[in-house]
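Engineer: No sequence on hand, only this structure:
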């Protein structure tokens, strides 16, 4: 008998399996497609590879040869992405093998009494003391007429594009849509983003939303905000035409539907087994337990914060709780949220609006990236660093970055929030110079008009 069965081999699932193996448990991992899940195969990793390549291409053109007619090396970019994915997938396979984890390829479903069957084959049934559900998510498809037309792609399908389109419309101005807008705009594709809300990245700091939109517009991206898509049709010239509410319509060669993702758990037969699902997610407690003893759920199928690093953290919590180790539950306020555009955006903690809604009397410090030496060295002066503190105690409540390398140095802010650091403690540190991260200190200093690299303000 297995001590732990993990269903799903994405970041949360393979992390849970490896952690359980480290702690001496006999583990079986069941995966229906490819190890690594959405993140590795059609999400985080390939998208960031494309972003790195697109930025390198755009910067090289700007700095060295400025040839507007140069052909984009799409085959090389595509091949680099594929090689990266394959190398990392082999790495996961090696880790699971080294951990002596039994990996089974197939579709798993629950059959009561802590039993799992694979591919609806009763002959291949497994039992376990504990089961961890990590079945992930899939692209959400809104009910739009014409969404099934050839050339209308999901964020999964767009990674199979073997030829660069001349034009691309993107339905959705969230993280996925905005990252792809950046990629294709830097590669010279005409991009138009359609968003139902009044701003892009609506769950992030408002200044990040507005300034990143400006940066993308300088790349040539066009936006239609506060717009509802009515239908998609093929016109007489074989272009895809998106009709919006009112009289506006947009034409393009390809359409990307990027309105978010939804949990996948259909094969599990959750209702038949009595597992509670609420608002499209498996209901869990702080330790990732479902309502059935011994069954846990982690990652996209159970959390509203669909991030690979959240799934990994939840996987560790679930496994350590199985072993009675009293793990600390995930504190979602302290989860960094990242957008890998150019410049990058990253946030941790509360926005100003969230802080005020929780009753805090706040102070904000903002430092513009154009005043940072490293930004000028790299030729990327757009963006800012913002810190939000509680006015009475000086405690750090949130940090919001729009800056090159923001997704790297947001980690320092995450540590500071977890340690309940104050603005004074950020100020008292010594930072490397020149660096982007020293902007966090400067932002904290601006609260009392003490930033060194901004015009002097006398108190």
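Structural biologist: The structure has been received and is ready for your questions. Computed from a prediction, not measured in an experiment: that's the story for all the values here. Numbers count the residues shown, from 1 in each chain.
Engineer: contacts and neighbour counts: CA atoms only from here.
Structural biologist: Will do.
Engineer: What segments of the stretch 51-200 of the chain are strands?
Structural biologist: According to DSSP state E, counting those that start in this stretch, the stretch 51-200 of the chain carries its strands in the segments 102-105, 108-110, 115-118, 121-133, 137-139, 152-154, 167-171, 190-195.
Engineer: With mean neighbour count added, can I get these in JSON lines?
Structural biologist: As requested, the strands of the stretch 51-200 of the chain are exported to JSON lines (neighbours: other Cα atoms under 10 Å):
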{"stretch": "strand 102-105", "mean neighbour count": "16"}
{"stretch": "strand 108-110", "mean neighbour count": "24"}
{"stretch": "strand 115-118", "mean neighbour count": "20"}
{"stretch": "strand 121-133", "mean neighbour count": "18"}
{"stretch": "strand 137-139", "mean neighbour count": "18"}
{"stretch": "strand 152-154", "mean neighbour count": "20"}
{"stretch": "strand 167-171", "mean neighbour count": "24"}
{"stretch": "strand 190-195", "mean neighbour count": "23"}
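Engineer: this is the other structure I want to compare:
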């Protein structure tokens, strides 16, 4: 059983693992070069979702007239185009939240007597980690190296007009016209947020619809929402070049079309921070994309060396990184281990409305030949949604036609990421649709639609209803 643990990287995979290891009685050293919290806290999840939360407020304000709220002079409250956003104030608030969250993590490290070392960690063997000034021996090492934004040679970010998602928080003014290259989760989230904040937005999508990896109905709904809010989505296109013109940018597409804007956000994926970490020397294998190969308990090919988070390429979610880190320490320290099950992961896209999902997708169920039935209900029918002026979104549940087991689910709507939890619990614990249907929900509540959708799947015994 390991008694000395060294962790390289202070993001969710690292700091969560550190606490678990310390509570198991290990001596823990955590090495971080950028700041506790890693990208998730400093440059990615916390700041981006704060921007999105600010943007979402505008959709709430825009519903005010229909709810009977008026200005003091009796006129309707300001419409979408009349609200203004102080981008400098938004980003100042973000920086304060980032520092507060990083400080809270530092406090947790101190409380648990975890040694935090500033610097860049590098393996010199499976049991030895070096920084610029020190060397640490370990019985177990966890690599939580993270990842960085991928860039294109012809679209190099300059931090002023051509930006990665880590560079948006230095803006002091709202972009007048933001061109977003990439319509995956990151691109769609920022495109939607900045459109709500008041920017003109052009979204460059390589596919015909945004968020092409999401449930097709969910993707189509978000695509329509973006269009209705005045966003221009250029489908079936790729950016071949982006150049700064001093006071703006020009983005050239592969077909020769040139789009001009004030700023360009490159959201074309990420690259693992696995270079120059001593992985080859220590015998840690990488896949063809440079990600660390791990098994379901986070072990690498090197004995005693584990890895967690974005550097593994398993699933680019902070929750997955934290889970991988916790599993790694449980395995290294001889505790009970539940291997990572990708089929149980719940995920959320923070567009407005949000897309939350868990378990198998409908496409996966069809590919596997599993007998299932779908129950889908629009949130607009929900009484609580009516009270709140919510008229977009739906709940969709996939149930096994023989056992009734919940196989997967999708929720599109306000705070979908909060409402997916009971369905996530159902998938992970192999509950049936009847278990969901028989549990009490508050009336009125948005979660009531989950219960109602589950009730519709009661007695799925007719073979004619099965879909394969």
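Structural biologist: Nice, thanks for sending it over. Because the structure is predicted, anything quoted here is derived from the model rather than measured.
Engineer: re the thing from before, Serialize the strands of the stretch 51-200 of structure 1 to CSV and add fields for distance to residue 279 of structure 1.
Structural biologist: Formatted as CSV, the strands of the stretch 51-200 of structure 1 follow (distance: least, Cα to Cα, whole Å):
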stretch, distance to residue 279 of structure 1
strand 102-105, 29
strand 108-110, 21
strand 115-118, 25
strand 121-133, 17
strand 137-139, 14
strand 152-154, 22
strand 167-171, 23
strand 190-195, 23
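Engineer: how close does residue 256 of structure 2 sit to residue 151 of structure 2?
Structural biologist: Separation of residue 256 of structure 2 from residue 151 of structure 2 (Cα to Cα, to the nearest Å): 20 Å.
Engineer: Could you check which of the two is surrounded by more residues?
Structural biologist: residue 151 (17 against 11; other Cα atoms under 10 Å).
Engineer: Quick one: map that one onto structure 1.
Structural biologist: Superposed on structure 1 with TM-score structural alignment, residue 151 of structure 2 falls opposite residue 141.
Engineer: Spit out the contact partners of that match.
Structural biologist: Each residue near residue 141 of structure 1 by Cα atoms under 8 Å, 6 or more residues apart in numbering is listed here: 147, 257, 259.
Engineer: same thing but at 10 Å, please
Structural biologist: Residues near residue 141 of structure 1 by Cα atoms under 10 Å, 6 or more residues apart in numbering: 147-148, 154, 257-262.
Engineer: Residue 81 of structure 2 now?
Structural biologist: 62, 196-198.
Engineer: what's the distance between the most centrally placed residue in structure 2 and residue 48 of structure 2?
Structural biologist: Nearest residue to the geometric centre of structure 2 (Cα atoms, centre = their mean): residue 317, 5.2 Å. Residue 317 of structure 2 sits 14 Å away from residue 48 of structure 2, going by Cα to Cα.
Engineer: which part of structure 2 lines up with stretch 254-261 of structure 1?
Structural biologist: Going by TM-score structural alignment, stretch 254-261 of structure 1 sits over residues 263-270 in structure 2.
Engineer: Buried residues, stretch 269-280 of structure 2. List them.
Structural biologist: For stretch 269-280 of structure 2, the neighbour count (16 or more other Cα atoms under 10 Å) marks 270-274, 277-280 as buried.
Engineer: Where in structure 2 does stretch 339-359 of structure 1 fall?
Structural biologist: Using TM-score structural alignment, stretch 339-359 of structure 1 pairs with 349-369 in structure 2.
Engineer: which of the residues in that stretch are buried?
Structural biologist: Those would be 349-362, 365, for stretch 349-369 of structure 2 by 16+ other Cα under 10 Å.
Engineer: What about the residues you listed, which are in helices?
Structural biologist: Of the buried residues of stretch 349-369 of structure 2, the ones assigned to helices by DSSP state H are 362, 365.
Engineer: show me the contacts for the counterpart of residue 102 of structure 1 in structure 2.
Structural biologist: Using TM-score structural alignment, the partner of residue 102 of structure 1 in structure 2 is residue 115. Shown in contact with residue 115 of structure 2 (Cα under 10 Å, 6+ apart): 6, 18, 27-31, 109.
Engineer: Need those in JSON lines (columns: neighbour count, distance to residue 185 of structure 2 and secondary structure).
Structural biologist: As requested, the contacts of residue 115 of structure 2 are exported to JSON lines (neighbours: other Cα atoms under 10 Å; distance: Cα to Cα, whole Å; DSSP: H, G, I helix; E, B strand; the rest coil):
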{"residue": "6", "neighbour count": "28", "distance to residue 185 of structure 2": "33", "secondary structure": "strand"}
{"residue": "18", "neighbour count": "31", "distance to residue 185 of structure 2": "29", "secondary structure": "helix"}
{"residue": "27", "neighbour count": "19", "distance to residue 185 of structure 2": "38", "secondary structure": "strand"}
{"residue": "28", "neighbour count": "26", "distance to residue 185 of structure 2": "35", "secondary structure": "strand"}
{"residue": "29", "neighbour count": "22", "distance to residue 185 of structure 2": "34", "secondary structure": "strand"}
{"residue": "30", "neighbour count": "24", "distance to residue 185 of structure 2": "30", "secondary structure": "strand"}
{"residue": "31", "neighbour count": "26", "distance to residue 185 of structure 2": "30", "secondary structure": "strand"}
{"residue": "109", "neighbour count": "21", "distance to residue 185 of structure 2": "31", "secondary structure": "helix"}
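Engineer: from these, which is closest to residue 181 of structure 2?
Structural biologist: When the contacts of residue 115 of structure 2 are compared for distance to residue 181 of structure 2 (Cα to Cα), residue 31 wins out at 33.9 Å.
Engineer: Please identify the residue in structure 1 that aligns with that closest one.
Structural biologist: Residue 31 of structure 2 maps onto residue 30 in structure 1, by TM-score structural alignment.
Engineer: and if you look at residue 295 of structure 2?
Structural biologist: In structure 1, residue 295 of structure 2 lands on residue 285 (TM-score structural alignment).
Engineer: what about its match, neighbour count?
Structural biologist: Residue 285 of structure 1, neighbours per other Cα under 10 Å, totals 12.
Engineer: For the stretch 301-450 of structure 1, just list every one of the strands.
Structural biologist: Under DSSP E, counting those that start in this stretch, the stretch 301-450 of structure 1 gives strands at 337-339, 344-349, 362-368, 384-390, 396-403.
Engineer: mean deviation (superposed) between the last one and structure 2, please.
Structural biologist: Here strand 396-403 of structure 1 is compared with structure 2 after superposition; its mean distance to the aligned residues, by mean Cα distance after the TM-score superposition for structure 1, is 0.7 Å.
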